[in-house]
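**Student:** Kindly generate the corresponding structure for this input.
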Amino acid sequence: MLVAELVEKGSFEAIDALARAFPLEVVADLIGFTGEVRATMLRWGQAAMQVLGPTNQRTAENFPVAGELYAWCSQVTADDLAEGSVGRGIFDAEARGAIPPDTAGHIIHQYLGAGVDTTVAAIGNLVALFAHHPDQLALVRESPALVPAAFNEVLRFWAPVHAWGRRVTRDVTIEGSEIPAGAQVAILFGAGNRDPRHYENPDAFLVERNPVDHLSFGYGPHGCAGQGLARLEAHAVIEALSRRVGRLVVGPEVRVPGNTTRSIEELPVLEVIPA
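**Tutor:** Presented below is the predicted three-dimensional model:
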């Protein structure tokens, strides 16, 4: 419905009107956020990702905002969340002993802290990529079964999270380099996703590639716990765009440096050419 309304308008700002609007509504309804919290979600979610990066000006500016999120999640109760929501379900699980005491708020913190800004980045990236590659959008329109593969290629081509920190637990040798136990390393997802030893023609955006082993959701036990929801949201957007849009004519995209996420801040859609 949201994509249909935007396509009908003929032009729109893709980040505010789609990439931000859709995930915020989904997560708000899922967790059961009401009132002022719904209006604060984006600000909190963005700050939560910024403070995970290196100590710099962005980290310092966002610590107070991330602290607001942590304080709210430390005090939230089941009564603060809508009936029938997943958030209420988390408190119900705590009450019956299915999860440890006093952890419901922390789980909700993870949903809001990690499940908003990254999905906004992914949806903004997919709109820009399909605008730049209308031939690939046409392939999805001709073969709707390509929707999951197309999103995998979006994630491989432009990783929403460009770096993540890890502490080495034992001495290890990687490509001839010794990394001692206790060292801190930055995992560069985008670099791995463009490794020419693994992906043929890695700098080409090809929806038929279906790179199921991309690194943008992490790997193994460190895989993103919310990736199922992110896939549902992105698949819905790709499917709706491919059915209704032949081509998106966009203006210059504006990016703002971030400590953790790589996202587009502004992306004007100047014209929608129907399918």
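
**Student:** C-alpha from now on. contacts and neighbour counts both.
**Tutor:** OK.

**Student:** those helices in the chain, which residues are they?
**Tutor:** With DSSP state H as the criterion, the chain has helices at 2-9, 14, 21-31, 36-50, 57-75, 86-95, 104-115, 117-132, 134-142, 147-157, 189-193, 227-244.

**Student:** What residue in the chain is the furthest from its centre?
**Tutor:** Within the chain, the residue lying farthest from the chain centre (C-alpha atoms, centre = their mean) is Gly176, at 33.5 Å.

**Student:** Against Phe189, how distant is it?
**Tutor:** 20 Å (C-alpha to C-alpha, to the nearest Å).

**Student:** before we move on, what about Glu94?
**Tutor:** Here Glu94 is placed at a distance of 35 Å from Phe189 (C-alpha to C-alpha).

**Student:** between those two, which one's more packed in?
**Tutor:** Set Glu94 next to Phe189 and count neighbours by other C-alpha atoms under 10 Å: Phe189 wins out with 22 against 16.

**Student:** To compare against the first, here's the next sequence to fold:
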Amino acid sequence: MPASDSLDRPILDIDPFSRESMDNPIALDEAIRAAGPVAWVPKYGFWITGRDKVVREVFEDWRRFSSAFGTGLTNVVRDEPWRKPSVILEADPPVHTPNRKVLARVLSPAALRKMADDFRAEAERIVDALLERGGEVDLASELAFAFPFKVLPDAVGLQPSGRHHLMPYSELNFNAMGPKNDLYYAARKVVEEQGTFEYVAAQMAEENLVPGGFGEEIYSYVHRGEISAEDAGMLVRAFISAGIDTTVFGIGIAMKALIEHPSEWAKLRADPTLARAAFEEGLRWFAPSPVIGRTTSGPTELAGVQLGGEEKVMMWLAAANRDPERWDDPDTYDISRRTVGHLAFGTGIHGCVGQMVARLEAESVLGALARKVSRIELTGKPENVHINWLRGYHSLPARLTAA
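**Tutor:** Predicted structure coming up:
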């Protein structure tokens, strides 16, 4: 049980961003859940919760728990952020509403259906190439990374040149959401030395986008008078900063889970249409983006605990996704599970607007593997990522056997 301080706050004396925590993520999640519905983390001065019911309450009440102060540790209203806040993730109505509507139209079911064939063809091309090479592969870099790194920038309409800037920028984005530690400063050094900020600024501009992509369509709403040109550029930036890493690591997590659970791989092999279910269960079982924050707009009560105004509340999604009060046998990876309601994509008005693109990407990759590969074996030790706001694998050395 957590201790209490002189203000009668339940205390959880833990550093969720330490290397020890990152290397023992399940133990961290269990400690957060065990601390109670909500607890104070004194090292950083924020509240934390890993309970499904409490997380949903925070997500679903944007008036009490605002996104406009930033969804990471930094209060972007009082303290200078590392880059201009997002108009979709770090905004509340009314600013949030028109931008959210534009992205919802751009990423409509009809638009996704149009790109589905291209995604599947590219996934099969990559898997075929890996098999032709002899099957000795790194599934993290050569598939989980290579596929989204190709198809998402193409879909957005980013120029082919300069794409090596995308991952460093995205890694800085997710490190910056956490504390200003060695991970943040190392990531910032890389982008500053490589000129990545200049690259991203250029890619946000309408004149630099390849015709026919999401980016061009976003700017079409500027010409209709529905959003500003500045906000359109910020929406394009959202694909650069938040749309790659999370999908890359989510696909890698699902592949590792299938390797470690042969019975689930057998289910997927027997029925490749379970590819999306395998991805969704991976997100529930080991969320690639384990935490997201809100800020209290004023004094309020949460789970019987008094919170002050402008206090950060960190929702530990990875812990909530294994909450035994919400899920039966939560520590088991089971692709037959009905995963509707997991929190990896959030919920409420700020639920991930690009989640259907991520699902389509993962479904394409895992489906191609299920159709073309009979067996996957790890041939070395997976290499964990160390990014403040993410979980996953930089390396998954494996051997593929063709079907």
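
**Student:** Can you pull the TM-score for these?
**Tutor:** Once superposed, the chains reach a TM-score of 0.92 (TM-score structural alignment, normalised by the length of structure 1), with 274 aligned residues with a C-alpha RMSD of 1.9 Å.

**Student:** In JSON lines, list the helices of structure 1 along with distance to Asp203 of structure 1.
**Tutor:** Output for the helices of structure 1, formatted as JSON lines (distance: least, C-alpha to C-alpha, whole Å):
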{"stretch": "helix 2-9", "distance to Asp203 of structure 1": "29"}
{"stretch": "helix 14", "distance to Asp203 of structure 1": "24"}
{"stretch": "helix 21-31", "distance to Asp203 of structure 1": "28"}
{"stretch": "helix 36-50", "distance to Asp203 of structure 1": "27"}
{"stretch": "helix 57-75", "distance to Asp203 of structure 1": "30"}
{"stretch": "helix 86-95", "distance to Asp203 of structure 1": "39"}
{"stretch": "helix 104-115", "distance to Asp203 of structure 1": "27"}
{"stretch": "helix 117-132", "distance to Asp203 of structure 1": "13"}
{"stretch": "helix 134-142", "distance to Asp203 of structure 1": "14"}
{"stretch": "helix 147-157", "distance to Asp203 of structure 1": "7"}
{"stretch": "helix 189-193", "distance to Asp203 of structure 1": "10"}
{"stretch": "helix 227-244", "distance to Asp203 of structure 1": "21"}
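
**Student:** Out of these, flag the one nearest Glu271 of structure 1.
**Tutor:** helix 2-9 (8.9 Å; C-alpha to C-alpha).

**Student:** what comes up buried for the closest one?
**Tutor:** Neighbour-count burial for helix 2-9 of structure 1, with 16 or more other C-alpha atoms under 10 Å as criterion, is recorded at Val3, Leu6, Val7.

**Student:** How about stretch 86-95 of structure 1?
**Tutor:** Buried residues in stretch 86-95 of structure 1 (16+ other C-alpha under 10 Å): Val86, Gly87, Arg88, Gly89, Ile90, Phe91, Glu94.

**Student:** next one: stretch 387-403 of structure 2
**Tutor:** 387-400, 402.

**Student:** Stretch 231-248 of structure 2 too?
**Tutor:** 231-248.

**Student:** thinking again about what came up before, so which of the helices of structure 1 is nearest Pro211 of structure 1?
**Tutor:** Shortest distance between Pro211 of structure 1 and those, using C-alpha to C-alpha, is found for helix 147-157: 5.8 Å.

**Student:** re the thing from before, taking the buried residues of stretch 387-403 of structure 2 one by one, which sit in strands?
**Tutor:** Per DSSP state E, strands hold the following members of the buried residues of stretch 387-403 of structure 2: Tyr393, His394, Ser395, Pro397, Ala398, Arg399, Leu400, Ala402.

**Student:** From these, pick the one nearest Ala368 of structure 2.
**Tutor:** After measuring these against Ala368 of structure 2 - C-alpha to C-alpha - the closest member comes out as Ala402, at 11.4 Å.

**Student:** Which position in structure 1 pairs with that closest one?
**Tutor:** Per TM-score structural alignment, the equivalent position to Ala402 of structure 2 in structure 1 is Pro274.

**Student:** residues touching its match, list them.
**Tutor:** Residues near Pro274 of structure 1 by C-alpha atoms under 8 Å, 6 or more residues apart in numbering: Val7, Arg244, Val245, Gly246, Arg247.

**Student:** what do you get for Pro196 of structure 1?
**Tutor:** If you count contacts by C-alpha under 8 Å, 6+ apart, then Pro196 of structure 1 has Pro202 around it.

**Student:** That one and Asp203 of structure 1, how far apart?
**Tutor:** 9 Å.

**Student:** Could you do Ile15 of structure 1 as well?
**Tutor:** Taking C-alpha to C-alpha, one finds Ile15 of structure 1 at 24 Å from Asp203 of structure 1.

**Student:** Tell me which of these two has more neighbours.
**Tutor:** Per other C-alpha under 10 Å, whichever of Ile15 of structure 1 and Asp203 has more neighbours is Ile15, with 25 against 12.

**Student:** That one and Val269 touch, don't they?
**Tutor:** No. Between Ile15 of structure 1 and Val269 there is no contact under C-alpha atoms under 8 Å: 9.6 Å.

**Student:** picking up where we left off before, which one among the ones in strands among the buried residues of stretch 387-403 of structure 2 gets closest to Met167 of structure 2?
**Tutor:** The closest of these, once distances to Met167 of structure 2 are taken by C-alpha to C-alpha, is His394, at 11.9 Å.
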